[in-house]
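Undergrad: only geometry, no sequence info:
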């Protein structure tokens, strides 16, 4: 029976935080402010999304954030990010070799991300990964996004898999909750923004390096 591995994108396959932070800071610079967000100190905020970064920046600058300001800058943030999507982004070590190993072992591969679909498609193409995935579900592909189960289950179905033979690899509580809602085991990476602190979320497994993922997935979803 077919086995399916669905991957989150930001913080799981690639460290996109540098380009995300740069896009948010560009919005504040356009208003005459010095960039308030630091690529290292605010990495976790970057993976929480564009609106979260804007709120954090306003809190740093003014002590509070107004949703009207967040709404005003959000389209500009997306535009800047789309034009500069891969300047600082890097795949995590071992990703490409791992995907090759999984494909050779017969796994179907897909992506389920809360990044807008168009941006996710563009980034995967630029990183040279898009052809490796049989499915790609973004934040706006369906009316709902993770942690709802529907996007994850759609990624499995479009990859040609079955939910009871699938697993999600992610990096946040959003991924953990989506996997639970869909009834899938969840692997959380320990090299994302939270490090090994994600262990508190009690995933089925932690991943320290992509070299270990094929054997780990064999334990979670044994070959028939």
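TA: Alright, I've got the coordinates. These numbers come from a predicted model, not from an experiment.
Undergrad: CA only for contacts and neighbour counts going forward, please
TA: Noted.
Undergrad: What strand or helix carries residue 109?
TA: Using DSSP states H and E, residue 109 maps to strand 108-112.
Undergrad: Show me what stretch 129-145 is in contact with.
TA: 96, 99, 108-118, 120-121, 124-125, 146, 150-152, 154-156, 158-160 (C-alpha atoms under 8 Å, 6 or more residues apart in numbering).
Undergrad: Just the buried residues out of those residues, in ChimeraX syntax.
TA: With 16 or more other C-alpha atoms under 10 Å as the criterion, this ChimeraX line picks the buried residues out of the contacts of stretch 129-145:
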select :99,108,109,110,111,112,113,114,115,117,120,121,124,146,150,151,152,154,155,156,158,159,160
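Undergrad: Just the ones in strands from the contacts of stretch 129-145, please.
TA: In strands, defined here by DSSP state E, the members of those are 108-112.
Undergrad: what ranges do the strands span in the chain?
TA: Along the chain, counting by DSSP E, strands occupy 4-7, 14-15, 90-91, 108-112, 135-137, 166-170, 186-189, 205-207.
Undergrad: one more structure, for comparison:
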């Protein structure tokens, strides 16, 4: 197993930054349920799982607006805010609901940490939703930092979201990689000029190979310390 030399105190531990929805956690059932709870109150017909890839990725407000666009229904800013509040209240009340980690996630964490690596979360989900979700699933203690779409004045695909996460986690951009499932994750990694790993099982609305990630994995058993070090050393 790859391992970091503890005597080399000048070199920071490799940092693996994970997206949340569709990458670490399969949240689709709860997102769809809360979104339909929200939009049907405004007279829209429900969305389906097949619609989800076109809706997620930029937070709840954008998801609601995209749902209205999908239904060819106009939505004003004044109408959006109460719908946003309705979504947040419903989604938060049900946490963690049906959301579950993807297979092999915690074993992957254990492997990375045993090799001396650090783990962080960089998600466009609001902190007020990301933190209780991770807490409810018993995952919070794994992470050196958790940043959401409202942590900074910028968010993915802005590379500064990743940089801010790396700083909070005590990492070094030159020794960091990004794991994600969507264009926002991979583009943010490109903008931050760090390697990216796309998961093939998330919510991307296009084949993840089209996003030009550094590499693709089909399951967390493939995310090994050796792969992380190889990607970092190839920068």
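TA: Looks like it arrived, so ask away. Keep in mind the model is a prediction, meaning the values are calculated, not measured.
Undergrad: Tell me how the two chains score on TM-score.
TA: Remark: TM-score between the superposed chains equals 0.90 [TM-score structural alignment, normalised by the length of the first structure]; 220 aligned residues with a C-alpha RMSD of 2.0 Å.
Undergrad: Select, out of the strands of the first structure, the one closest to residue 21 of the first structure.
TA: Closest to residue 21 of the first structure of these, according to C-alpha to C-alpha: strand 14-15, at 11.5 Å.
Undergrad: Give the equivalent position in the first structure for residue 162 of the second structure.
TA: Counting by TM-score structural alignment, residue 162 of the second structure corresponds to residue 152 in the first structure.
Undergrad: Likewise for residue 202 of the second structure?
TA: Checking TM-score structural alignment: residue 202 of the second structure goes with residue 192.
Undergrad: Kindly report the same for residue 61 of the second structure.
TA: Residue 61 of the second structure maps onto residue 51 in the first structure, with residues paired by TM-score structural alignment.
Undergrad: Please tell me I have it right and that match contacts residue 74.
TA: Yes - with contacts counted by C-alpha atoms under 8 Å, residue 51 of the first structure reaches residue 74, the gap being 6.7 Å.
Undergrad: which residues touch residue 49 of the second structure?
TA: Residue 49 of the second structure sits next to 28-29, 32 when contact means C-alpha under 8 Å, 6+ apart.
Undergrad: Could you rerun that using 10 Å?
TA: When contacts are counted by C-alpha atoms under 10 Å, 6 or more residues apart in numbering, residue 49 of the second structure touches 28-29, 31-32, 55, 203.
Undergrad: Narrow those to those in helices?
TA: Those of these mapping onto helices are 28-29, 31-32, per DSSP state H.
Undergrad: Kindly give a single ChimeraX line that selects the buried subset of the residues you listed.
TA: Buried residues among those (16+ other C-alpha under 10 Å), as a ChimeraX selection:
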select :28,31,32
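Undergrad: Looking at the ones in helices among the contacts of residue 49 of the second structure, spot the one nearest residue 181 of the second structure.
TA: Out of these, the member with the shortest distance to residue 181 of the second structure (by C-alpha to C-alpha) is residue 28, at 13.2 Å.
Undergrad: thought that closest one was touching residue 47?
TA: No - look at residue 28 of the second structure against residue 47 with C-alpha atoms under 10 Å: they stay out of range, at 11.6 Å.
Undergrad: Go ahead and confirm residue 9 of the first structure touches residue 111.
TA: Yes - when contacts are counted by C-alpha under 10 Å, residue 9 of the first structure is listed as touching residue 111 (6.9 Å).
Undergrad: Residue in the second structure paired with residue 113 of the first structure?
TA: Per TM-score structural alignment, residue 113 of the first structure is aligned with residue 123.
Undergrad: residues touching that match, list them.
TA: 17-21, 23, 57-59, 130, 146-151, 155-156, 161-162, 165, 180, 184-185 are the contacts of residue 123 of the second structure under C-alpha under 10 Å, 6+ apart.
Undergrad: Look up how far residue 166 of the second structure lies from it.
TA: According to C-alpha to C-alpha, to the nearest Å, residue 123 of the second structure and residue 166 of the second structure sit 13 Å apart.
Undergrad: Can you tell me what sits against stretch 206-217 of the first structure?
TA: Under C-alpha under 10 Å, 6+ apart, the answer for stretch 206-217 of the first structure is 3-5, 13, 92-99, 101-103, 105, 107, 166-171, 185-192, 195-196, 198-199, 205, 219, 222-223.
Undergrad: ok, back up a step: so which of the contacts of stretch 129-145 of the first structure are in helices?
TA: 96, 99, 117-118, 120-121, 124-125, 150-152, 154-156, 158.
Undergrad: can you pull the contacts of residue 191 of the first structure?
TA: 11-12, 15, 92-93, 171, 197-198, 206-209.
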